[in-house]
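Trainee: Sequence first, then the predicted structure, then my questions.
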Amino acid sequence: MKDKIGTIQSLMIKEKRETEWILTDGFEEVALETKNNEVPTGEGNQRLDVFLYLNRKGRVQATTTIPSIRKDQFDWAEVVEVMPNLGAFVDIGIDKEMLVSKDDLPLYESVWPKAGDFLYVSLDVDKKGRLLAKPATEDLFTNEDFLSASTDDLHKSVIGRVFRASKEGSVILTDDGYRGFVHHTERKEEPRLGQEVKGRIIDVKSDGSVNISLRPLKQNSIKEDAEILMTYMDANEGMMPFSDKSDPEEIRATFHISKAAFKRAIGHLLKENKVEQKNGKTYVVDNK
């Protein structure tokens, strides 16, 4: 029955063999996973709906615990362990955790999920015959799979999870069922795949999807960004080789903020007489 792993099958109870109950489809047999050697419901030629998977010994096993995640059926699964050379293991509700291969995770391990994150996955069998969990990709969805936001949702706070991570931006599924996109300029760092994020809707698209910012509102962001600049200068002898004339890409690469946000933060510090600029550099006033 190895070709049926990851699916639900209706099998007959055949017999108890030593410590195992044996099920059959009339041609092949499979052992039923039972706890404390309990007797399954139904006896002799009665049927059970079971889920088939490969146990830790690589043997096909049946369980009456039916997971919501199966072949071609997606749901969120909690990450329970991450192993750099393998990938991430997720709990789908049965005795064995399922592996999400490193080949299906982002290139950079810094945005791999951590234990406690959740991945939106289904099950699939790889070329080696292993039953694996596969993260959802955007091409599997249509607009009908998401709820449509309205202009009334503009500026509202949202919570969601990342189901695609990239340098260009993060795609999230919000708790409200919206498809959200976080452009890389609207986040200070790239969220992990499966990470829960909190943000606000900054645009509602014609297809009902939304653009989301993970950055605080400007009035809050200015002080936060100013603190980042001061921390940098304190760690570098009271100076940074940047000014409001510096290259935008160099600013973003160093501080993970836009040049506009950088200039607002510098303006705030200049107004408070905490810094001064000279020859393309910025100095803390007390440490000239």
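Mentor: Looks like it arrived, so ask away.
Trainee: For the rest of this, base every contact and every neighbour count on C-alpha atoms.
Mentor: Noted.
Trainee: Give me the buried positions along the longest helix along the chain.
Mentor: Scanning the chain for the helix with the most residues, using DSSP state H, yields helix 218-234. For helix 218-234, the neighbour count (16 or more other C-alpha atoms under 10 Å) marks Ile222, Lys223, Asp225, Ala226, Leu229, Met230, Tyr232, Met233 as buried.
Trainee: what sits against the fifth one?
Mentor: Residues counted as contacts of Leu229 (C-alpha atoms under 8 Å, 6 or more residues apart in numbering) are Phe255, Ala265.
Trainee: before we move on, back to that, if we only consider the buried residues of helix 218-234, which is nearest to Phe89?
Mentor: Among the buried residues of helix 218-234, Asp225 lies closest to Phe89 (C-alpha to C-alpha), at 36.6 Å.
Trainee: Presented hereafter is structure B, for comparison with structure A:
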Amino acid sequence: MIEIGKYNDLRIVAKNSDGLSLSDGDREILLPYQHVPTNIELGDNIKVFVFVNKDGNTIATTQQAFAEVDDFAFLTVVDANDDGAYLDLGIGKDIYVPTREQKRMMEIGESYAVYVYLDETNNRMLASSRLDKFIEEEDFDFDEGDEVSLLITEKTDLGYNAIINDKNIGLLYHNELFANLKPGERRKGWIKKVRVEGKIDLTLQPTGFGHILDSKEVILKELKECGGTIELGDKSTPDEIYDRFQISKSAFKKAIGGLYKERRITVSDNEIKIVVDHLAD
């Protein structure tokens, strides 16, 4: 079955004046010649993105679409009027966002987090920035501490909202961030807490003892590569620590505290040093 708004693996079954006919064994659609790659023959299979064009015809393209149906994505407005806005999908066919599906009025040149879906009345792709309508609020396929994929969607008073694994939504708190975030970024994150009411707290730092063990080894390796001394210590700022190791100050202090107890380093306000006996380990 050919899926509109998705990538499909189809077979080339014929050539005509407009392009190649592609088939899934049941239905045929057109791949225009301007999107036909070189060195391809009848009978070959080809991966294409399928959509309905402005004339209502279902066609294929080898251009890279920025999003598929059922995806959350961050797309840029290329045109807008009182009825809606058009977002660049990367395939020469823009995707429409009706005014009723805009969380706030969209402006040309601005980018927004949206959900892409199929209009069942005409099989055309639409998008909505009212993300809450498409979020799964109870079906969590992760546990606290799990690594997840995040799409940063918007800045709030508390922090940044992020889509989790293209299904759920959670929050990264301002006071726990040690890096500048921008809506549209995709980040690796971790589930910090799933609250009773279903709210999900996120973090950009792995949690648990295993993370501290990893951080200890990273710091020790860096010390050896730098000749045994790093100008970071108890009084260093969170930004300085994050710039060097991409971990929070809390995680840094736990890691160097563990190394100090093992007598592998010495620690001062603004410096850590490897103990000479461990320099060649």
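Mentor: All right, it came through fine. Just so it is clear, the structure is predicted and the values come from calculations on it, not from any experiment.
Trainee: what's the TM-score here?
Mentor: For these two chains in superposition, a TM-score of 0.49 is obtained (TM-score structural alignment, normalised by the length of the second structure); 195 aligned residues with a C-alpha RMSD of 5.0 Å.
Trainee: Now the two most distant members of the buried residues of helix 218-234 of the first structure.
Mentor: Using C-alpha to C-alpha, the two most remote members of those are Ile222 and Met233, lying 16.6 Å apart.
Trainee: now the buried residues of helix 218-234 of the first structure as CSV including distance to Tyr53 of the first structure?
Mentor: CSV is the format used below for these (distance: C-alpha to C-alpha, whole Å):
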residue, distance to Tyr53 of the first structure
Ile222, 53
Lys223, 53
Asp225, 50
Ala226, 54
Leu229, 53
Met230, 55
Tyr232, 52
Met233, 56
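Trainee: if we can go back for a sec, next SSE after the longest helix of the first structure?
Mentor: Later in the chain than helix 218-234 of the first structure, the nearest helix or strand by DSSP states H and E is strand 239-240.
Trainee: what's the next secondary structure element after that following strand?
Mentor: In the C-terminal direction, the helix or strand that comes right after strand 239-240 of the first structure (DSSP H and E) is helix 248-255.
Trainee: helices or strands next to the following helix or strand past that next one in the packing?
Mentor: Elements were assigned by DSSP H and E; along the chain past helix 248-255 of the first structure, the next helix or strand is helix 259-271. Taking 3 or more C-alpha pairs under 8 Å, 6 or more residues apart in numbering; DSSP states H and E as contact, the helices and strands that helix 259-271 of the first structure lies on are helix 218-234, helix 248-255.
Trainee: can you rerun that using 10 Å?
Mentor: Contact partners of helix 259-271 of the first structure among helices and strands, from 3 or more C-alpha pairs under 10 Å, 6 or more residues apart in numbering; DSSP states H and E: helix 218-234, helix 248-255, strand 275-278, strand 281-284.
Trainee: what angle separates that helix from helix 218-234?
Mentor: Here the directions of helix 259-271 of the first structure and helix 218-234 differ by 70 degrees (axes from the mean of the first three to the mean of the last three C-alpha atoms, to 10 degrees).
Trainee: between helix 259-271 of the first structure and helix 248-255, how big is the angle?
Mentor: Put simply, helix 259-271 of the first structure runs at 70 degrees to helix 248-255, going by the same axes, to 10 degrees.
Trainee: Could you tell me which residues within helix 259-271 of the first structure count as buried?
Mentor: Lys259, Ala261, Phe262, Lys263, Arg264, Ala265, Ile266, Gly267, His268, Leu269, Leu270.
Trainee: what's the answer for stretch 12-31 of the first structure, then?
Mentor: Applying a neighbour-count criterion of 16+ other C-alpha under 10 Å, the buried positions in stretch 12-31 of the first structure are Met12, Ile13, Lys14, Glu20, Trp21, Ile22, Leu23, Thr24, Glu29, Val30, Ala31.
Trainee: quick one: which of these is nearest to Lys134 of the first structure?
Mentor: For Lys134 of the first structure, the nearest member of these is Val30. The distance, counting by C-alpha to C-alpha, is 25.2 Å.
Trainee: Ignoring the adjacent residues along the chain, who's closest to that closest one?
Mentor: Closest residue to Val30 of the first structure in three dimensions, ignoring its sequence neighbours and counting by C-alpha to C-alpha, 6 or more residues apart in numbering: Leu23, at 5.3 Å.
Trainee: doesn't the one you found fall inside a strand?
Mentor: Yes. Using DSSP: H, G, I helix; E, B strand; the rest coil, the assignment for Leu23 of the first structure is a strand.
Trainee: Return the residues in contact with it.
Mentor: With contact set as C-alpha atoms under 10 Å, 6 or more residues apart in numbering, Leu23 of the first structure has these partners: 10-16, 29-32, 44-48, 50, 61-62.
Trainee: Same question for Val97 of the second structure.
Mentor: Taking C-alpha under 10 Å, 6+ apart as the contact definition, Val97 of the second structure lies against 77, 80, 83-87, 106, 114-116, 125-129.
Trainee: Need the buried ones from the residues you listed selected in ChimeraX.
Mentor: Typed into ChimeraX, the next command selects the buried ones out of the contacts of Val97 of the second structure (criterion: 16+ other C-alpha under 10 Å):
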select :77,80,84,85,86,87,106,114,115,116,125,126,127,128,129
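Trainee: any idea which of the contacts of Val97 of the second structure is closest to Ala14 of the second structure?
Mentor: Of all the contacts of Val97 of the second structure, Ala14 of the second structure sits closest to Met125, with 27.2 Å by C-alpha to C-alpha.
Trainee: Touching, the closest one and Ile95? I think so.
Mentor: Yes. Applying C-alpha atoms under 10 Å, one finds Met125 of the second structure in contact with Ile95, separated by 6.3 Å.
Trainee: residue ranges of the helices in the stretch 101-250 of the second structure, please?
Mentor: The residue ranges that make up the helices of the stretch 101-250 of the second structure, judged by DSSP state H, counting those that start in this stretch, are 209-225, 238-245, 249-261.
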